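1. sequence and computational prediction follow.
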Amino acid sequence: MEELQIAFVGSPPPSGEEICASDINFDRTLPGLHQYLGTDFVDVGGRTFLEPGSETHMYAFYRKDVVLVPGHSLPLIPYDPLESDLLQKINKEKKSLIFLPGYQDHASLEDFVGCIGTTADLVAICIPDSSENAPIRAMFIGRQRIRITKATRDSSYPLVCYGKILPEASFDREMASHPLGWGLIPRSWSRFGRDPLPTRLNTHSCNELAKIS
């Protein structure tokens, strides 16, 4: 069997040594600042917390392939005037927004029912002057998971979703050390998907299990 050869450019990295602060030659705060969007943002940050189990409704935003996770930031540039109007409405009314999961196509509003979205707060926005040929730029922070129970839309675009706030996932040592490990965590806690439906055994299967026992 041929041995895999790894070639290093320059001197090979030290083996078994910790990385020191002096080894990092870039500003570690830059990635989270999203300065590629510009530095003329207006801070409008807020923290909206809703009681788990409570039902609410908010404006909603959907974009294919975009999934916002609670606790993470999302830079956003609108694609069309309707999205621009929505961002300005959110900014003016100081309301939260639901980001719907974009991991699959949705042919109708009913397809959103049962999905798990994320409530988000607008924390910074830049609205250019009318004379500028530039789009609105916004920054959102994901807050809580919400299970969608109803989705509606009106003629002025706003997609409004109704749903129930889900409890925050807490991964403790007892769960991590359980023989089944992370298999105990519902699918909706580990990713944006529907929990599997319970399977009901038919009469034949029940009889077979009774014979085995």
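-> Received it, and whenever you're ready, just let me know what you need.

2. switch to C-alpha atoms for all contacts and neighbour counts from now on
-> OK.

3. so which elements touch the helix or strand harbouring Ala60?
-> Under the criterion of DSSP states H and E, Ala60 resides in strand 55-61. With contacts taken as 3 or more C-alpha pairs under 8 Å, 6 or more residues apart in numbering; DSSP states H and E, strand 55-61 sits against strand 97-99, strand 159-165.

4. in it, what's buried?
-> Neighbour counts over strand 55-61 (16 or more other C-alpha atoms under 10 Å) mark Glu55, His57, Met58, Tyr59, Ala60, Phe61 as buried.

5. structure B:
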Amino acid sequence: MGRFEEEEEEDEMETEDRDSEDAEKPSINFDPSLPTSHAYLGLDMEEFHGRTVHDDDSYQTIPVLPFTAVMLIPGQTLPLQLFRPQEVSMMREVQAEFGTTAEIYAYREEQEYGIETVKVKAVGRQRFKVHEIRTQAD
């Protein structure tokens, strides 16, 4: 057997090995829409529709959750799980009374191990400039 024939035979064996490895791997179907649905927050959330868009030159008093590690961009979805009593209280007020720069489109309250939690899906809608900061203790 010549050197060329030996190389051809080795190539065929490697190809057969790769084919058998591929045949053993399970086929995994991945739904690319799953991560953006934020299903880990639960599927039984109350959904909201409608929004308020303020004029560019208008001044509004709006509640703000100060998350320093999060930057919400208009059009971006923001999933939240709130558990601090002040945040839970504020979210109840916000979802009931205000149109905000982050449109809340799904909301659910839970209580587990004596801790109240609010789960929210919101999408960024309108940028705003802070003119004044007032804090409120609940």
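-> It's in. From a predicted model like this one, the values you see are computed outputs, not experimental measurements.

6. quantitatively, what TM-score do the chains reach?
-> Laid over one another, the chains give 0.71 as their TM-score (TM-score structural alignment, normalised by the length of structure 2), with 113 aligned residues with a C-alpha RMSD of 2.5 Å.

7. residues contacting the strand holding Ala60 of structure 1, please?
-> Residues outside strand 55-61 of structure 1 that contact it (C-alpha atoms under 8 Å, 6 or more residues apart in numbering) are 95-100, 158-165.

8. pull out the buried residues from those.
-> Neighbour-count burial (16+ other C-alpha under 10 Å) is assigned, among the contacts of strand 55-61 of structure 1, to 96-100, 158-165.

9. in structure 1, what range does stretch 129-137 of structure 2 match?
-> Under the alignment (TM-score structural alignment), stretch 129-137 of structure 2 falls on residues 147-155 in structure 1.

10. buried ones in the matching stretch?
-> For stretch 147-155 of structure 1, burial by neighbour count (16+ other C-alpha under 10 Å) applies to Arg147, Ile148, Thr149, Lys150, Ala151.

11. swap in stretch 8-18 of structure 2?
-> With the criterion 16+ other C-alpha under 10 Å, stretch 8-18 of structure 2 contains no buried residue.

12. same question for stretch 82-101 of structure 2.
-> Neighbour counts using 16+ other C-alpha under 10 Å place Leu82, Phe83, Glu87, Val88, Met90, Met91, Val94, Gln95, Gly99, Thr100, Thr101 of stretch 82-101 of structure 2 among the buried residues.

13. among those residues, which ones are in strands?
-> In this view, the buried residues of stretch 82-101 of structure 2 that belong to strands under DSSP state E are Leu82.

14. got the buried residues of stretch 82-101 of structure 2 as TSV, with distance to Val123 of structure 2 columns?
-> Listed next are the buried residues of stretch 82-101 of structure 2 as TSV, based on distance: C-alpha to C-alpha, whole Å:
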residue	distance to Val123 of structure 2
Leu82	16
Phe83	20
Glu87	18
Val88	18
Met90	18
Met91	15
Val94	14
Gln95	13
Gly99	12
Thr100	10
Thr101	9
